[in-house]
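J.: build me a model from this:
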Amino acid sequence: MDDNSENALRLRRSFAGPPGLVWAIWTRPELIRHWFGSSFGFRAHDVAVDLRPGGNWSLRNVNGAITEHVCGTYHEVQPARRLVYSYHFRGTDFFSVISVELSPEGEGTRVDFLQTGFPDAQARSDHARGWPNALKVMGEALLAMHGVGTIWPKLPEKTHLDGVARDLQAARARLFEEPAE
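T.: As a prediction, this is how the structure comes out:
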């Protein structure tokens, strides 16, 4: 498909955290579960990540009686710089490709997001509503952290990720008026 308004979604956001921390939020299963599907009331479960070229990722996305199985394969993995992966809803003909570029921006990170291959304008429209909210949850969690530029100059250790997960959950609850888990 050509790169046109019906099958491509481009977003650019700035985050108050270093690329290593933004990378962790994007790639660690215990953090993905807090932001994935957030704008439509879904909760990600059973998040699996094999973060290497050719490795697979998957999750079960649940909203009440609705369950979606989303999966894909990593094509490019350049830690804290670039991530390219396929994105597929199992049991459907929906296949797309997502690329995420992370660039240092002062003490923060600029994220350039591109999703291509939408089967129609409606699928693009749905994702154009969803991704900005997921990015907003990520951004709100990062803003809630004090001194993030000096606390996490590299990928955070597990003890710090527990706090990040709590911040992501709190940001999601604030943005979407959900009860805390």
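J.: drop to CA atoms for contacts and neighbour counts, all remaining ones
T.: Will do.
J.: what does stretch 158-171 contact?
T.: 30-31, 34-35, 137-138, 140-142, 144-145, 180-181 (C-alpha atoms under 8 Å, 6 or more residues apart in numbering).
J.: quick one: buried ones out of those?
T.: Buried positions within these, assessed by neighbour count (16 or more other C-alpha atoms under 10 Å), are 30, 31, 34, 35, 137, 138, 140, 141, 142.
J.: the structure of the following sequence is requested for comparison with the preceding one:
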Amino acid sequence: MSNSKISEDAVVIERTFNAPQNLIWQMWTQPEHFKKWYGPQGFTVPVANMDMRVGGKRLICMASPDGSMKMWTTGEYTEIVPTERLVYTESPADENGNVVSPSAMGMPEGYPTTTEVTVLLEDLGGRTKMVMTHAGMPADSGASGGWNQAFDKLANHIETVHSDQ
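T.: Next up is the predicted model:
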């Protein structure tokens, strides 16, 4: 189940996954899982450095299907409530984690330098409701489509992992 809402400055997506809450948490917090689903269809994640603690840094590289374009983001974990709530900032970056101007990454004028992602997880008795809010994203940024494609990949990855357990 998917439900998307775009406000002027946030993308909010709600999904329900047929997997326990702790497994969905691992998908967001363990690099080996995160790399399998993050990004739109066809994109890969060759780098996912995630220092999972409040104040810990993250550095993610998302690569286009043909590998010709790499998009780096960096951020900081600002809130972590295991299996329930994850909040982090996200900014365009270079491969060393230095924040760069969004326009240097090909983003349109007015694109924010720093956004915030909040993930809320709720146990539904073996299933999990996830609400992801990407605050600061312009409504016309395409973020909703990208996130929904990523969450389709997440659902497929969960099926693979969940059937192995």
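J.: TM-score of the superposition?
T.: Here the superposed chains carry a TM-score of 0.78, computed using TM-score structural alignment, normalised by the length of structure 2; 141 aligned residues with a C-alpha RMSD of 1.7 Å.
J.: of all the contacts of stretch 158-171 of structure 1, which comes closest to residue 44 of structure 1?
T.: Within those, the smallest distance to residue 44 of structure 1 is 7.1 Å, found for residue 34 (C-alpha to C-alpha).
J.: coming back round to it: can you lay out the contacts of stretch 158-171 of structure 1 as JSON lines showing secondary structure?
T.: Formatted as JSON lines, these follow (DSSP: H, G, I helix; E, B strand; the rest coil):
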{"residue": "30", "secondary structure": "helix"}
{"residue": "31", "secondary structure": "helix"}
{"residue": "34", "secondary structure": "helix"}
{"residue": "35", "secondary structure": "helix"}
{"residue": "137", "secondary structure": "helix"}
{"residue": "138", "secondary structure": "helix"}
{"residue": "140", "secondary structure": "helix"}
{"residue": "141", "secondary structure": "helix"}
{"residue": "142", "secondary structure": "helix"}
{"residue": "144", "secondary structure": "helix"}
{"residue": "145", "secondary structure": "coil"}
{"residue": "180", "secondary structure": "coil"}
{"residue": "181", "secondary structure": "coil"}
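J.: got CSV for those, with distance to residue 59 of structure 1 too?
T.: As requested, the contacts of stretch 158-171 of structure 1 are arranged in CSV below (distance: C-alpha to C-alpha, whole Å):
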residue, distance to residue 59 of structure 1
30, 12
31, 13
34, 12
35, 12
137, 18
138, 18
140, 23
141, 22
142, 23
144, 27
145, 27
180, 21
181, 19
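J.: assign a three-state SS to the spatially most central residue of structure 1, would you?
T.: Of all residues in structure 1, the one closest to the mean position by C-alpha atoms, centre = their mean is residue 26, 4.8 Å from it. With three-state DSSP as the basis, residue 26 of structure 1 sits in helix.
J.: is it true that it touches residue 33?
T.: No: counting by C-alpha atoms under 8 Å, residue 26 of structure 1 does not reach residue 33; the two are 10.0 Å apart.
J.: and the residue nearest to the centre of structure 1, how close does it get to residue 7 of structure 1?
T.: Residue 26 of structure 1 sits 23 Å away from residue 7 of structure 1, taking C-alpha to C-alpha, to the nearest Å as the criterion.
J.: repeat that for residue 74 of structure 1.
T.: Distance, residue 74 of structure 1 to residue 7 of structure 1, by C-alpha to C-alpha: 20 Å.
J.: one step back: what does the residue nearest to the centre of structure 1 correspond to in structure 2?
T.: For residue 26 of structure 1, the aligned position in structure 2 is residue 28, judged by TM-score structural alignment.
J.: could you do residue 74 of structure 1 as well?
T.: Residue 74 of structure 1 maps onto residue 77 in structure 2, with residues paired by TM-score structural alignment.
J.: work out for me the element its match sits within.
T.: Assigned by DSSP states H and E, residue 77 of structure 2 falls within strand 70-81.
J.: next, the angle strand 70-81 makes with the following helix or strand past that strand.
T.: Using DSSP H and E, the helix or strand that follows strand 70-81 of structure 2 in sequence is strand 85-93. Counting by axes from the mean of the first three to the mean of the last three C-alpha atoms, to 10 degrees, strand 85-93 of structure 2 lies at 150 degrees to strand 70-81.
J.: what lies in contact with strand 85-93 of structure 2?
T.: Contacts with strand 85-93 of structure 2, where a contact means C-alpha under 8 Å, 6+ apart, come from 71-80, 99-102, 105, 113-121.
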